[in-house]
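**Q** Starting from these lines, generate the structure:
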Amino acid sequence: MAFQLLHKKSYHLLVRRNFGFAVVLAISALMLFGCSVKQPVPEDGFDRAIEFKRDAPYNRPYQVNGKRYYPLVNPNGYKERGIASWYGAESGNRTAMGVKFNPDGLSAAHKTLPLPSRVKVTNLQNGRSIILVVNDRGPFAKNRLIDLSKGAAKAIGVKGLVEVEVEYIGEYAGSNR
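**A** Here you go, the predicted structure:
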């Protein structure tokens, strides 16, 4: 009888200790799970944490193939027509801003607009337009105004080269501005 009584006390003590441990373990797991929730990926694939920095290296004058380019200090009112092309083979490479290039995102490369900028690009053949983020430098092919990501080109019906109008909308300041 003494053995059964001792056994019941040990059992209840063991259950109580394990229950306390299980509660602490469950609370810890919930806290860790709460910390690991990922933010949804933005539709344009562009990192919202990127800040506009006018004095950043990618917004300073630069040289490519012997030609010097001067990023615009005040692009307000910028509107230009020219030839657009698209690029997508650079998937995973870094843009001039250092962000990972997403060919399916809505972004573009421009020689002189400040990075990052929001622009409206209109396909002059079909009238379709899109607002996207300029986050790279280029195109450096002759007579090209802008290089669109594959996703942006698809959105406005660009299959090769096409005449477009590019209009500066404003600084790209992320989702919190």
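**Q** make it CA atoms for all contacts and neighbour counts henceforth
**A** OK.
**Q** what ranges do the strands span in this protein?
**A** For the chain, applying DSSP state E gives strands covering 62-64, 67-69, 79-87, 107-110, 117-123, 129-136, 146-149, 162-171.
**Q** Run through who's touching the longest one.
**A** By that I understand strand 162-171. Contact partners of strand 162-171, identified using C-alpha atoms under 8 Å, 6 or more residues apart in numbering, comprise 52, 75-85, 114, 116-125.
**Q** Counting residues, name the longest helix you see in this protein.
**A** Using DSSP state H to define each element, the chain has its longest helix at helix 2-35.
**Q** ok so, going back, adding distance to residue 8 and mean neighbour count, write the strands of the chain out as a markdown table.
**A** As requested, the strands of the chain are exported to a markdown table (distance: least, C-alpha to C-alpha, whole Å; neighbours: other C-alpha atoms under 10 Å):
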| stretch | distance to residue 8 | mean neighbour count |
| --- | --- | --- |
| strand 62-64 | 81 | 11 |
| strand 67-69 | 84 | 10 |
| strand 79-87 | 74 | 18 |
| strand 107-110 | 69 | 27 |
| strand 117-123 | 72 | 22 |
| strand 129-136 | 70 | 22 |
| strand 146-149 | 71 | 27 |
| strand 162-171 | 72 | 20 |
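**Q** To compare with the earlier structure, here is another sequence to fold:
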Amino acid sequence: MKLSAKTVFTAAVLAFASAGTTVATTDIVSAASASGGHASYYGKRFHGRTTANGETFNMNAMTAAHKTLPFGTKVKVTNRNNGKSVVVRINDRGPFIRGRVIDLSQGAASKIGMVKSGTANVKIDIL
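**A** Next comes the predicted model:
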């Protein structure tokens, strides 16, 4: 059974609530559902290496690295500069550069038009 990130967050909130802790569920779900910041990408240098979840990194796949989202989570990443978006699956950890929120594979970065610039201001929606 595959669980969505929203389901995992909701289950965590219910666990806290049943333990007698007060939690505002709407704050947690909305914070997890829509966020954003600066994205970067990684490609050729890491192609063929093992990702944090054990897969072999494919720079042309629609995947991404995120610091905290569960592996397998699908997110829609929208480039705020041009409105282009791509759906990626989280399969790695990162980015490890301050101020960045997600590292896209080169293939995903290409879809939203950020390869030339290297970074982009993005919106992230958990699907």
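**Q** TM-score of the superposed pair?
**A** The TM-score (TM-score structural alignment, normalised by the length of the second structure) is 0.74; 101 aligned residues with a C-alpha RMSD of 1.9 Å.
**Q** for the longest helix seen in the second structure, which positions count as buried?
**A** Determined from DSSP H, the single longest helix within the second structure is helix 5-18. For helix 5-18 of the second structure, a neighbour-count test (16 or more other C-alpha atoms under 10 Å) marks 5-6, 10, 13-14 as buried.
**Q** Those residues: which two are farthest apart?
**A** 5 and 14 (14.2 Å; C-alpha to C-alpha).
**Q** which residue lines up with residue 142 of the first structure in the second structure?
**A** When the second structure is aligned by TM-score structural alignment, residue 142 of the first structure is paired with residue 98.
**Q** Residue 111 of the first structure now?
**A** So, by TM-score structural alignment, residue 111 of the first structure is matched to residue 67.
**Q** which residues does that match contact?
**A** So, once contact is read as C-alpha under 8 Å, 6+ apart, residue 67 of the second structure ends up touching 93-95, 101-102.
**Q** Just put those in TSV and tack on distance to residue 111 of the second structure.
**A** Putting those into TSV (distance: C-alpha to C-alpha, whole Å) gives the following:
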residue	distance to residue 111 of the second structure
93	21
94	20
95	19
101	18
102	15
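**Q** Can you say which two of those residues are spatially most distant?
**A** Pairwise distances across the contacts of residue 67 of the second structure (C-alpha to C-alpha) peak at 10.7 Å, for the pair 93 and 101.
**Q** Which residues are in contact with each of the two?
**A** 66-67.
**Q** Point to the residue nearest the middle of the second structure.
**A** residue 66 (4.7 Å; C-alpha atoms, centre = their mean).
**Q** So residue 104 of the second structure sits against residue 60, correct?
**A** No. If you go by C-alpha atoms under 8 Å, residue 104 of the second structure and residue 60 don't touch, sitting 10.1 Å apart.
**Q** circling back to that earlier point, what's the spacing between the longest helix of the first structure and its chain's center?
**A** Chain-centre distance of helix 2-35 of the first structure: 46 Å, with C-alpha atoms, centre = their mean, to the nearest Å.
**Q** ok so, going back, residues contacting the match of residue 142 of the first structure?
**A** Residue 98 of the second structure touches nothing, counting by C-alpha under 8 Å, 6+ apart.
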